[in-house]
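Asker: I'd like to go over a predicted model; first the sequence, then the structure.
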Amino acid sequence: MAFLDVIFSLKFTDYLNLILFSFLIYVFQFYYKYFTRPNKLPGPLPLPFIECSYLFKSDVKQLFISLHEKYGDICEVYLGGLRRISISRPEYVENMLTPSSTNTTFMIRWPYSEGSEEFGMSGRGLIFNHDIKSWRYNRQFFNQAIQSPSFNIDAVKWADKIFQELEGYWESLANANLFNDISQDNKWSLETDLSLWSNSFTNDMIIVLTTGERSYSMASIYNKLSPIKMNLSGTLIEDSDKFVQRIREHTLGASFFMFLVSSLRHNIPFIKNNVKLLVENRDYLFEKLENIIKRRRKEIEETPVGEKLRHDLLTSLIIANTERDMDNVKTVGGEKFRPMTDIEIRGNLLDAFLGGTNTTANLFCFVTYHICHYPQVKQKMLAEIDSIFPQNTCINYDGLFKLDYCIAIIKEVARLMPVLNVLARYTNNPCEIAGYKWDAGTMFHVNLNGIHRHKDHWSNPDTFDPDRFYKKNDEIDKHKYSFAMWGGGLRICPGKKLAMIELLSLMVLIFRKYNVELVDEKAPLNARSAILTFCEKLLVRIKPKN
């Protein structure tokens, strides 16, 4: 009663003074913690409540480029309730990216957070999984499914088959006179947005390779552009083009949940509207994936035990450590893995689609953009392709990886335009980085744009020069972590071989048969960045060669 008497006796000004006093206490504690932090590094001054979010415009690439330019090779920024250490020098990331099967200090990409939980990323799949045991379990089956020789051979066959489908759509659109008339030499010519086709191609590839069933993303695009419609009955995803766009938006929107605290995400008007749409998009994707899983699980249940099942990632995840897979039981630390839940399988499928669609498709667009701007590079590339895959010969796995100059082009484009802008690592053990000792629970961000263009490691770092990676070149040997196309350490990309197969296949299949040029060579590359950099549009003119 005495406490209530005190409360009721307070005046309005007393409440204001109490609020002001509490605010001052919070600000004092905030800056006391900031100014007494260990390993004081240069960086923007954080503000109470909003930290450094006044610098964040969802473009992660430009944020870390600007930090590097202003504060140097190692600096800090406060976002999402975390002190984030930005690193832009290769020597500083050696401990982080060195392969090791036992050291888990740098295995975790992101800590658990309410943002990752809200976005449906926490503790599931591979990309954002903070649970080491769960991550090891998922990685086992990824490696088993997508790194086998048979998987790689199937990937080459599907690339050839799906590209033949793509050729048919291009020729049909051109002959329908939707864009250009047939040229005087009776060869059709088509002006189109290559980014649409590359994203749909890689989506159709990853879905058939992970589920064993077809989607028809390219056909969906064709139906939107052509008066003649394709019958898409029997497709795994009814509106495959819509699914591709939803995957894209999901990837772009992840930064809102990683770099902003809940109070900012849900209260600042222009941000909360985006977050609302992203949550709706998340629910759409989850529903689609759950339907795919339920359908496949039912098919497996209706298949007699002992009868051979399809070998794909989805089937492997569903039957893992069940009576259907007793010959392939997985254990870790002597403990048998349990079967996966549908939610866990959903996380793995989503990661496969995220990693297998956007990254490869956008990198191919960047490769095409650079090839069209450098005629000498293009001629050298075509000569190599013709020497290994003459016209009318089928592509094959062994031949693709003899295309040394094509691989050099891909790597040089990835150096200049890394699709993934930062490698995130959250330590679960104390460590030493850049001469500083760090406690467990430190968040690091490797700024790939800074590392890939560091003037101490690359001559003329802003110049496009595939010869850096061609044959024997001492420049790439200066420091092995001056180039980290696939990440590194335990977290190195499990789909790197598949991505290279798709990129090389497209380079061979398109450029040996078609003349490809930019509609406007003077136009800058139309790209948008978040955690990944996306090609928004790439208008090209495609014409069969004589």
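Answerer: Nice, thanks for sending it over.

Asker: Please count neighbours and contacts with C-alpha atoms only from this point.
Answerer: Noted.

Asker: give me the number of residues near S101?
Answerer: 7 (other Cα atoms under 10 Å).

Asker: That one: what's it in contact with?
Answerer: L490 (Cα atoms under 8 Å, 6 or more residues apart in numbering).

Asker: From E517, how far out is it?
Answerer: 46 Å (Cα to Cα, to the nearest Å).

Asker: same check, this time on F483
Answerer: In terms of Cα to Cα, F483 sits 29 Å off from E517.

Asker: More neighbours: which of the two?
Answerer: F483 (22 against 18).

Asker: Now name the helix or strand holding that one.
Answerer: Under DSSP states H and E, no helix or strand contains F483.

Asker: quick one: contacts for it?
Answerer: Contacts of F483 (Cα under 8 Å, 6+ apart): R415, I451, H452, I476.

Asker: Would you check which pair of those lies furthest apart?
Answerer: I451 and I476 (12.4 Å; Cα to Cα).

Asker: With neighbour numbers in mind, choose between those two.
Answerer: Neighbour tally, I451 and I476, criterion other Cα under 10 Å: the higher count belongs to I451, 24 against 16.

Asker: joint contacts of I451 and I476?
Answerer: Shared contacts of I451 and I476, counting by Cα under 8 Å, 6+ apart, come down to S482, F483.

Asker: okay, now the one to match up with it:
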Amino acid sequence: NPVVVISNAQIAGPLLNSTLVAESKFHHRTGPRQGINELGISRKGLYLNEDTESWTRNRKFFANGISSVNAAKDCVTYARKAFKEMEKSWIEIESHSEGPANVDLIEWIFRWTTDIIFQVTTSENVNSIQTYKKTILGKINNNNEKLGINSSFKKLTRSLSLASTDDGSRMIIDTEIFIRNIKDFFPAVWTFLATPKWTRDYVPPVSAMARRFKDSLGMVNKELTKIVKEKREEIIIDRSRAKEVKMDFLTMMITSEKDKVTLGDDEVRENLLHAIAGGINTLGNTLCFIIYTLTKHPKVKNQLMHEISSVCKDKNDGNDSTNAYVLNYEDLAKLEYTEAVIKEALRILPTVPLNLRIAGEDCRIGEHQFKAGTQFILNQQGIHLNPKHWENPTEFDPSRFLPPNSAKHIQKHSLLHFGDGTRKCPGKLLAMTEMKCFLALFYL
């Protein structure tokens, strides 16, 4: 079947206009693919699920558990606590370093988002920030030993255990291994989607990469299956004791009996995988791009910092031990310029530059007629940088998203940083909440 690339918002309109599955000719991302079957995600989860009934059921779980305002409010609390933990870790690392400590910000953001998304989806803190801190402290100690540096720190690091948190509680998963493997999720999906089986099996370096991806996802699935099973047992015990069960995303899926249909462990795990992979893998690059770009645009940076300092001033009443300043969910709505900066960054460098849709029946797109089965590729970055839709499209200008510019210049479907139509990203509210939180806490 032919493949058609679309880089114009108006032409893309018919693929994205409908938000109802029953009315959309372009609900599915792609047709049956052997590679997606091999990964086991063709009829489970959300991302490339070909089973419309299963996808619709799963989407409702995401809407109630990930897209809700309650999840976003919880996210602010988790984000604030995790950021404070991260700041304390930086200070501790620098105190044991010979000279100023380097901060690999994107790696810290991965740990920050990991702690947040696990708490939002499972109510469990996996303490990835603590684990990463201990990993770095261990490297510092090893380097000191090579240099012949003796200090009390050497004794300290020998007592550090990656199997427990600072307060001595058990680690749920080894987050360093988990993060390394979860980073392979989207590259694995695209590799298995785009390459023939014989290439994946026999043609280096693709074959080696495909084996690594399968191993990585296998280990991720093993860890998430363990979490699902433990949560099931926990719910049974809590109910037997008449204890209230916190209704997080994972609990919601396990306890649901809608239409007398219960989800098995595999389906629950796949939904959890898609939520966690999306929550961890998508924010780091965007936040680092924003921070880098702000160094190149000092006026924008100063305006953002002024807004943050005026909205998120010190409101600590002395009872909050998580931070010297308190960031509330209600504050985020006031960060209008901060949101404009995020949108402009996602316009220039979208997290997902390409998106897929397949024609479910014969259709007319633009001035052309296409048969059912035609594969469309939405070049979202091309649309974002199309001069027909954006004035000076390569310039970083957050003011284009502020009144009166926003109402005047933004055309329908010309901004697709979270997709559109039936496949619009269910994590939009959560992602925007996390990014606003990070920038507010980072620049305050």
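Answerer: Great, that's in hand. Given the structure is predicted, the values throughout are model-derived calculations rather than measurements.

Asker: What value does the TM-score take for this pair?
Answerer: The TM-score (TM-score structural alignment, normalised by the length of the second structure) is 0.88; 409 aligned residues with a Cα RMSD of 1.7 Å.

Asker: returning to that earlier point: mind listing which of the contacts of F483 of the first structure are in helices?
Answerer: Secondary structure assignment by DSSP state H places R415, I451, H452 of the contacts of F483 of the first structure in helices.

Asker: mind checking what the second one lines up with in the second structure?
Answerer: This means I451 of the first structure. Using TM-score structural alignment, the partner of I451 of the first structure in the second structure is I383.

Asker: out of everything not next to it in sequence, what's closest to its match?
Answerer: Distances taken as Cα to Cα, 6 or more residues apart in numbering put S7 closest to I383 of the second structure, at 4.8 Å, once the chain neighbours are dropped.

Asker: Check the gap between the residue mapped onto that neighbour from the first structure and F464 of the first structure for me.
Answerer: By TM-score structural alignment, S7 of the second structure lines up with S88 in the first structure. Counting by Cα to Cα, the gap from S88 of the first structure to F464 of the first structure is 20 Å.

Asker: Compare neighbour counts for those two and give me the winner.
Answerer: S88 (28 against 16).

Asker: In contact with that one, which residues are there?
Answerer: H68, G72, D73, I74, V446, N447, L448, N449, G450, I451, H454.

Asker: R124 of the first structure: which of the residues you listed is nearest?
Answerer: Scanning these for proximity to R124 of the first structure, where the rule is Cα to Cα, the winner is V446, at 22.9 Å.

Asker: and the helix or strand hosting that closest one, how far from the second structure on average?
Answerer: Using DSSP H and E, V446 of the first structure sits in strand 443-447. Taken against the second structure, strand 443-447 of the first structure registers an average deviation of 0.7 Å after superposition, with mean Cα distance after the TM-score superposition for the first structure.

Asker: Can you tell me what sits against that strand?
Answerer: With Cα under 8 Å, 6+ apart, strand 443-447 of the first structure has contacts from 64-65, 82-88, 93, 110, 421-427.

Asker: whereabouts in the second structure does stretch 154-165 of the first structure align?
Answerer: Taking TM-score structural alignment, stretch 154-165 of the first structure hits residues 74-85 over in the second structure.

Asker: In the first structure, what sits opposite P350 of the second structure in the alignment?
Answerer: Match for P350 of the second structure (TM-score structural alignment): P418.

Asker: what's around that match, how many residues?
Answerer: 25.

Asker: what's near enough to touch it?
Answerer: L363, L448, N449, M485, T533.

Asker: wait, which of these is closest to P375 of the first structure?
Answerer: L363 (19.2 Å).

Asker: The aligned residue in the second structure for the closest one: neighbouring residues, count only.
Answerer: Here L363 of the first structure is matched to T286 in the second structure, going by TM-score structural alignment. By other Cα under 10 Å, the residues close to T286 of the second structure number 18.

Asker: name the element T286 of the second structure belongs to?
Answerer: Taking DSSP H and E as the criterion, T286 of the second structure maps to helix 284-296.

Asker: what's the following helix or strand after that helix?
Answerer: Note on helix 284-296 of the second structure: by DSSP H and E, the next helix or strand toward the C-terminus is helix 298-311.

Asker: which part of the first structure lines up with that next one?
Answerer: So helix 298-311 of the second structure sits over residues 375-388 in the first structure, by TM-score structural alignment.

Asker: Can you list the neighbours in contact with that stretch?
Answerer: I371, C372, G399, K402, L403, Y405, C406, P466, V508, F511, R512.

Asker: Trace the fifth one over to the second structure, please.
Answerer: What it means is L403 of the first structure. Per TM-score structural alignment, L403 of the first structure is aligned with L335.

Asker: Return the distance of its match relative to L402 of the second structure.
Answerer: In terms of Cα to Cα, L335 of the second structure sits 12 Å off from L402 of the second structure.
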